[in-house]
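Student: The following comprises the amino acid sequence and a computationally predicted model.
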Amino acid sequence: MPFQVPTVSASEVPEDAAVLDVREEDEWVYGHIDGATHIPMGEVPARLDEVPEADLLYIACRSGGRSARVAAWLNANGFDAVNVGDGMGGWEAAGRPMVSETGRPPFVR
């Protein structure tokens, strides 16, 4: 039986949660969770020292696919990680707060 990655919806992520956003830079700049750590998926293994230390780490991408793979990898490497299954698209749809690096209102790209 394949390993199941713990998953929650964006609306279930606590306000004070440690969040790792694994989207690419061009996605991140348009809209992300204030206070989230940004490390693109392909860079996570090389940048493990930048992964937030937390009792429970929430992993987000656009729709939940990349973040599920990263959460599984982190869990296999000693972290307690949870996938945000509906990703930043779900975050935006739930009306959760976001910030942008563009000087314009944030949105999920």
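Tutor: That came through fine.
Student: alpha carbons only for contacts and neighbour counts from here, please
Tutor: Fine.
Student: count of residues packed around Arg47?
Tutor: Neighbour count of Arg47, defined by other CA atoms under 10 Å: 11.
Student: so what's it closest to, chain neighbours aside?
Tutor: Nearest residue to Arg47, sequence neighbours excluded (CA to CA, 6 or more residues apart in numbering): Ile39, at 7.6 Å.
Student: ok, which stretches of the chain are helices?
Tutor: Remark: helices assigned in the chain by DSSP state H are 25-28, 65-76, 87-93.
Student: Between these, which one is closest to Ala18.
Tutor: Closest to Ala18 of the helices of the chain is helix 65-76 (CA to CA; 13.1 Å).
Student: Show which residues not belonging to the closest one make contact with it.
Tutor: 5, 7, 21-23, 41, 44, 59-61, 80-85, 87 (CA atoms under 8 Å, 6 or more residues apart in numbering).
Student: Equivalent analysis for stretch 98-109, please.
Tutor: Identification of contacts with stretch 98-109 by CA under 8 Å, 6+ apart yields Glu27, Trp28, Val29, Tyr30, Gly31, His32, Ile33, Asp34, Arg62, Met88, Gly89, Glu92.
Student: Second structure for comparison follows:
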Amino acid sequence: MTHEPGESVTAGEAISLVASGDLWLLDVREDFEWSSGHAPGAHHIPLGELGLRQGELPDDVTIAVICHVGQRSRMVTNALVDADYAAVDVAGGMVAWQASGGDVVGAEAGQMR
């Protein structure tokens, strides 16, 4: 299952591909959203810090960008593709991730924001 940079993947696809190591999951939500529940193994760089922390992004694996429902992740995915990263958007964000059976960890994982 390969995706072109800039495409969207379903939450179900992302769950499988992250588990297999084929995607590097980047959560761009704010700190309070992250602490309310996030995918295990996700890498957290809030949208506002992404420019300063760009050096933390891998260039040897496709980055799957996720947020709460998909608006911010779509914007970040487009920016990463424009910067020559292989990136895809997780459609529906963490809401879809959880609805698709993806694990969620965090202090308040049952009340994700």
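Tutor: Alright, I've got the coordinates. Since this is a predicted model, take the numbers as computed values, not measurements.
Student: what TM-score comes out when they're superposed?
Tutor: After superposition, the two chains reach a TM-score (TM-score structural alignment, normalised by the length of the first structure) of 0.87; 104 aligned residues with a CA RMSD of 1.7 Å.
Student: Pretty sure the residue nearest to Arg47 of the first structure sits against Trp28.
Tutor: No - counting by CA atoms under 8 Å, Ile39 of the first structure does not reach Trp28; the two are 9.7 Å apart.
Student: Find residues that contact each of the two.
Tutor: Counting by CA under 8 Å, 6+ apart, the residues touching both Ile39 of the first structure and Trp28 are Asp21.
Student: rewinding a little: ok, how many other residues are close to the aligned partner of the residue nearest to Arg47 of the first structure in the second structure?
Tutor: Matched by TM-score structural alignment, Ile39 of the first structure corresponds to Ile45 in the second structure. Ile45 of the second structure sits with 21 neighbouring residues when counted by other CA under 10 Å.
Student: And for Asp84 of the second structure?
Tutor: 11.
Student: gap between the alignment partner in the first structure of it and Pro52 of the first structure?
Tutor: Matched to the first structure by TM-score structural alignment, Asp84 of the second structure sits across from Gly78. From Gly78 of the first structure across to Pro52 of the first structure, the span is 13 Å (CA to CA, to the nearest Å).
Student: Tell me which residue of the first structure lines up with Asp27 of the second structure.
Tutor: Counting by TM-score structural alignment, the partner of Asp27 of the second structure is Asp21.
Student: Quick one: residues contacting its match.
Tutor: Trp28, His32, Ala36, Thr37, His38, Ile39, Pro40, Ile59, Ala60, Cys61, Ser67.
Student: I'd like the residues you listed as JSON lines, with distance to Leu74 of the first structure appended.
Tutor: Output for the contacts of Asp21 of the first structure, formatted as JSON lines (distance: CA to CA, whole Å):
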{"residue": "Trp28", "distance to Leu74 of the first structure": "21"}
{"residue": "His32", "distance to Leu74 of the first structure": "21"}
{"residue": "Ala36", "distance to Leu74 of the first structure": "17"}
{"residue": "Thr37", "distance to Leu74 of the first structure": "15"}
{"residue": "His38", "distance to Leu74 of the first structure": "15"}
{"residue": "Ile39", "distance to Leu74 of the first structure": "13"}
{"residue": "Pro40", "distance to Leu74 of the first structure": "14"}
{"residue": "Ile59", "distance to Leu74 of the first structure": "10"}
{"residue": "Ala60", "distance to Leu74 of the first structure": "13"}
{"residue": "Cys61", "distance to Leu74 of the first structure": "15"}
{"residue": "Ser67", "distance to Leu74 of the first structure": "10"}
